[in-house]
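Q: 3D model of this:
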Amino acid sequence: MRAAVGLLAAVAVLTGCTGGLEATPRGEVIPVADREPAPEVGGELVGGGTLDPTATAGVVTVVNFWGSWCGPCRVEVPELQGIADAHPEVAVVGVDLRDQEQFAQAFLDEQGITYPSVHDPSGELAAAFAAWPATQTPSTVVIDADGLVAAAYSGPVTAADLQRALDQLD
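A: Below you'll find the predicted structure:
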């Protein structure tokens, strides 16, 4: 039964069912009093190695769900890389969904992505974010330094949107 519930949650995440939650308006953040704890972000990385969840503890973290097969992801990754380059104090983490690892690695190499990307072919990490509308690829979740979800954006995000959100988290 537990496996079936987990599978249903993963399917909902990967197919776009949000359960009625709405995305945060672009560049806006959720009021502090309304924020909820974020799931831990970690796992096996594309290309090898592991991202330990403690690596993002205590820092603002931008989590982007992407796939090498996703056209809008190709458009937004330079924006995310720009944020990662401009803000070394912010942890930018990609989560590669529904991908074969060799395609994911080729995508990262082709795009020149230097921030870590967790390989999540089964959608397990994405399912942990099912309470927020990170159900579309691409989607981006911003986690504040206290480990609370500060924003969740469905669809491509721009560096300007992220910068406005980050400015509100200072």
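Q: CA atoms for contacts and neighbours, from now on please.
A: Fine.
Q: just the strands in the chain please.
A: Taking DSSP state E as the test, the strands found in the chain are 43-44, 50-51, 61-66, 91-97, 117-120, 139-143, 149-154.
Q: Residues contacting the last one, please?
A: Okay, so that is strand 149-154. Under the criterion CA atoms under 8 Å, 6 or more residues apart in numbering, residues 23-26, 28-32, 35-38, 132-144, 165 lie in contact with strand 149-154.
Q: Helices - which of those residues land there?
A: A165 (DSSP state H).
Q: which of the contacts of strand 149-154 are buried?
A: 23-24, 26, 28-30, 35, 38, 132-144, 165 (16 or more other CA atoms under 10 Å).
Q: Could you also give me the structure for this next sequence, so I can compare it with the first?
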Amino acid sequence: MNPHPPSESSSARSKPEKSKPEKSNLGIWFLLLACLCLAIFFIRANRGSGSGSSAAVGKPSPQIDLVALDSGKAIDMDEAAPNGSVRLLHFWGTWCGPCRMEYPHLAETAVGLSADPNFRFLPVSCESGAGETMGGLAEKTNQYFARESITSPKLADPRGITRQSAAERLEQPSLYYPTSMLIGPDGTIVGVWEGYTPEAVDEIAEASKKLLSEI
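A: Now for the predicted structure:
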């Protein structure tokens, strides 16, 4: 999971003159590392699920306030994703490693699902930080799409309204990346996938097809 762009530091590598740690200290560090790995495993297992365990499932759709990334034109949601349709709202970013791993498969799956006129894919390309402009975001997104040969809508949330509303539904201060919300025809959230797992896209496809078959 990637709530924020990764940062790197080389300070730990620049002090060769330090003596080696005591063996007892090494043991403590290995124990802490093992505990951290276990914690990450369990958090990822929980957040990588689209099950009903998410706090958002059963709640109304978040407020959706999006623009076309290339033009900046506001999206008319009554036309783009009308009530009664199955909507997949997806938050991702080119700066997010797990997002880049998942997005080609997800976009390809969404193309197949879009053969049903009742399915709508709403992928939101998100900024890497507060200083990034919409122009810069569009350029990075277009470069990534060209490099990966992706065909997909390109949407943005310049005012942050959609992300904040989604985080509120999840009862979190902010979103993890990537995050997918599947919204049923009645306007309620029926599934949430936070973070990347190899099986997530297949789960999303299966859940979407089930909803579409019931319309």
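Q: Switch the strands of structure 1 over to a markdown table; also include distance to V5 of structure 1.
A: Output for the strands of structure 1, formatted as a markdown table (distance: least, CA to CA, whole Å):
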| stretch | distance to V5 of structure 1 |
| --- | --- |
| strand 43-44 | 21 |
| strand 50-51 | 26 |
| strand 61-66 | 22 |
| strand 91-97 | 19 |
| strand 117-120 | 18 |
| strand 139-143 | 23 |
| strand 149-154 | 23 |
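Q: So for structure 2, the centremost residue is which one?
A: Structure 2 has P178 as the residue nearest its centroid, 1.9 Å off, counting by CA atoms, centre = their mean.
Q: Please pull up the equivalent of it in structure 1.
A: Aligned by TM-score structural alignment, P178 of structure 2 pairs with P138 of structure 1.
Q: Quick check: chain neighbours aside, which residue is closest to D161 of structure 1?
A: Leaving aside its chain neighbours, D161 of structure 1 sits nearest to G27 (4.1 Å; criterion: CA to CA, 6 or more residues apart in numbering).
Q: Number of residues surrounding the one you found?
A: By other CA atoms under 10 Å, 20 other residues sit near G27 of structure 1.
Q: got a list of what it touches?
A: If a contact means CA under 8 Å, 6+ apart, then G27 of structure 1 has 160-165 as its contacts.
Q: ok so, going back, P98 is in contact with the residue nearest to the centre of structure 2, correct?
A: Yes. The pair P178 of structure 2 / P98 is scored as a contact, 7.0 Å apart, by CA atoms under 8 Å.
Q: contacting residues for the nearest residue to G184 of structure 2 once chain neighbours are set aside?
A: The shortest distance from G184 of structure 2 to any non-neighbouring residue, by CA to CA, 6+ apart, is to V86 (5.0 Å). Taking CA under 8 Å, 6+ apart, we find V86 of structure 2 in contact with 118-120, 182-185, 208, 211-212.
Q: ranking these by neighbours, who comes first?
A: For the contacts of V86 of structure 2, the largest number of neighbours (other CA under 10 Å) sits with I183, at 27 neighbours.
Q: which residues touch that one?
A: 61, 86-89, 189-191.
Q: Compare these and tell me which is most surrounded.
A: Counting neighbours by other CA under 10 Å, V86 comes out on top of the contacts of I183 of structure 2 with 26 neighbours.
Q: With that, I have no additional questions.
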